[in-house]
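> quick one: sequence plus predicted model below, questions after.
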Amino acid sequence: MAVNLQKVVGGQRINLRKEQPGLKKLRAEISWDENRFDTGGKHDLDIFAVALQSNGKCREDRDFIVAFGYDDNGNNLAIHPSGAIVHSGDEMSGSKDGADEVISVDFTRVPAHITEMHFIASTNDGVRFGDVRNAKVVLVNDETNEPMYEYDLEENYSTETAILLFKLYLKDGDWRFGAEGKGYNKGVEAFIVEYGLQVG
């Protein structure tokens, strides 16, 4: 089967039910290569998912899905309580072949109160996305392994430290994809507060 990979840019809106009939599960793969400059350093990128209610806020701390860690009750912070969103873990340097970090979404398990999911890419150590080679996100049908959409981070966001990459949102009963492409110069803690949670 030929792969029909669509490049996406900020502002695009796609009805997944119409363009990807039968889609139940997808995964967002972020990949990058090591430091663009020959400084001997390596860059750590992270991708986060945020599950939101209709008011644009999280209902609980575990609606903010990160690469690793456990809460005080021993819950894995990389897995949403519903099982609908799962983070694969953190790759520190971009030295792996293929996808470096993956977040999977199972639409059949999304709770009714969650109407939107935001996906954020963030750098660490004060580096910009322009300092990273070949950074991109690919959305894949998790059942067929067919790539659907691709974001090139390096090309469009060379001065940013964090990017609201895209969102998945319900409209008229259909899950839709929105390519946001909003760049920020702030850390993960600022996003946590913005989504109605407390840091610490």
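Looks like it arrived, so ask away.

> going by C-alpha atoms from here, please, whenever you check contacts or count neighbours.
Will do.

> contacts only, for the nearest residue to residue 57 once chain neighbours are set aside.
With sequence-adjacent residues excluded and distances taken as C-alpha to C-alpha, 6 or more residues apart in numbering, residue 57 is closest to residue 195, at 4.8 Å. Neighbouring residues of residue 195 by C-alpha atoms under 8 Å, 6 or more residues apart in numbering: 52, 56-58.

> structure B:
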Amino acid sequence: MTINLNKGQKIDLTKTNPSLKKAIIGLGWDTNKYSGGGDFDLDASAFLVGANGKTNNDLDFIFYNNLEHSSGAVIHTGDNRTGEGEGDDEQLIVEFSKIPKDIEKIAITVTIHDAIARAQNFGQISNAFVRVVNEETNEEILRYDLSEDFSVETALVFCEIYRNNGEWKFSATGSGFQGGLSALCKNYGLDA
């Protein structure tokens, strides 16, 4: 049975789901009908951060040009350039046992590619969601529908998966940034 979360809610992942070894983090969205002239290309990313809230280096940033963390703990399944169709638009796979000990949190984010040049923002996006699926059983464990009305934001932190007393938890974050991928990179300690 899927648990539906609201913004700000936190829930245990591994303690109450001991069989959860590998999770599929599915992200999806729709674009509103508008005549902006350009296609939307949204990109999922993961920032693996330490206790200081920052990445250790560029390799802790998983995105369409760096699809797999060196530990194998986080794998991006590939860039979907249109977001067409039902279901997940992009996915990340997290294998909890492979996450390095110095990583305390994985921030799952979505940005709009070339948002400024295309005059696009998350105010033009609807039905955004993130869900966690047990890869072994294909059971959806939880879902967070981002129901907020965003306007000028070009990057969002959808959720965070974080370590707590040796277990992993999920936080429904839903916070927006202006400045796209560059702003997110700076937030997590990378040079844009």
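Right, received. Where do you want to start? This structure is a prediction, so every number in the text was calculated from the model and none was measured.

> just tell me what the residue nearest to residue 57 of the first structure corresponds to in the second structure.
Taking TM-score structural alignment, the alignment pairs residue 195 of the first structure with residue 188 from the second structure.

> how close does its match get to residue 116 of the second structure?
For residue 188 of the second structure, the distance to residue 116 of the second structure (C-alpha to C-alpha, to the nearest Å) stands at 21 Å.

> mean per-residue distance, the longest helix along the second structure versus the first structure.
In the second structure, taking DSSP state H as the definition, the longest helix is helix 180-187. Here helix 180-187 of the second structure, set against the first structure after superposition, deviates by a mean of 1.4 Å using mean C-alpha distance after the TM-score superposition for the first structure.

> what is that helix packed up against?
Judged by 3 or more C-alpha pairs under 8 Å, 6 or more residues apart in numbering; DSSP states H and E, the packing partners of helix 180-187 of the second structure are strand 105-112, strand 155-164.

> so which of these gets nearest residue 139 of the second structure?
Nearest to residue 139 of the second structure among these is strand 155-164; the distance by C-alpha to C-alpha comes to 18.1 Å.

> what are the contacting residues of the closest one?
With contacts defined as C-alpha under 8 Å, 6+ apart, strand 155-164 of the second structure is touched by 104-112, 122, 129-130, 146, 168-181, 184.

> out of those, which end up buried?
The neighbour-count test (16 or more other C-alpha atoms under 10 Å) marks 104-112, 122, 129-130, 146, 168-178, 180-181, 184 as buried among the contacts of strand 155-164 of the second structure.

> ok, now how distant is the residue minimising distance to the centre of the second structure from residue 47 of the second structure?
Taking C-alpha atoms, centre = their mean, the centroid of the second structure lies closest to residue 108, which sits 2.5 Å from it. Distance, residue 108 of the second structure to residue 47 of the second structure, using C-alpha to C-alpha: 7 Å.

> so what sits against both of the two?
Shared contacts of residue 108 of the second structure and residue 47 (C-alpha under 8 Å, 6+ apart): none.

> contact partners for residue 87 of the first structure?
Going by C-alpha under 8 Å, 6+ apart, residue 87 of the first structure touches 65-67, 78-79, 101-104.

> show me the two of those residues that sit farthest apart.
For the contacts of residue 87 of the first structure, the farthest-apart pair by C-alpha to C-alpha is 79 and 101; their separation is 13.9 Å.

> and residue 126 of the second structure, what element?
Per DSSP states H and E: residue 126 of the second structure is located in strand 125-134.

> check which helices and strands that strand sits against.
For strand 125-134 of the second structure, the elements it packs on are strand 22-31, strand 139-145, strand 155-164, judged by 3+ C-alpha pairs under 8 Å, 6+ apart.

> against the first structure, where does the shortest one fall?
I take that to be strand 139-145 of the second structure. In the comparison with the first structure, strand 139-145 of the second structure aligns to the range 146-152 (TM-score structural alignment).

> quick one: contacts of the matching stretch?
By C-alpha under 8 Å, 6+ apart, the residues outside stretch 146-152 of the first structure that reach it are 3-9, 134-141.

> which positions within that stretch qualify as buried?
Neighbour-count burial for stretch 146-152 of the first structure, counted by 16+ other C-alpha under 10 Å, picks out 146-151.

> got a list of what the aligned partner of residue 172 of the first structure in the second structure touches?
Under the alignment (TM-score structural alignment), residue 172 of the first structure pairs with residue 165 of the second structure. Under the criterion of C-alpha under 8 Å, 6+ apart, the contact list for residue 165 of the second structure is empty.
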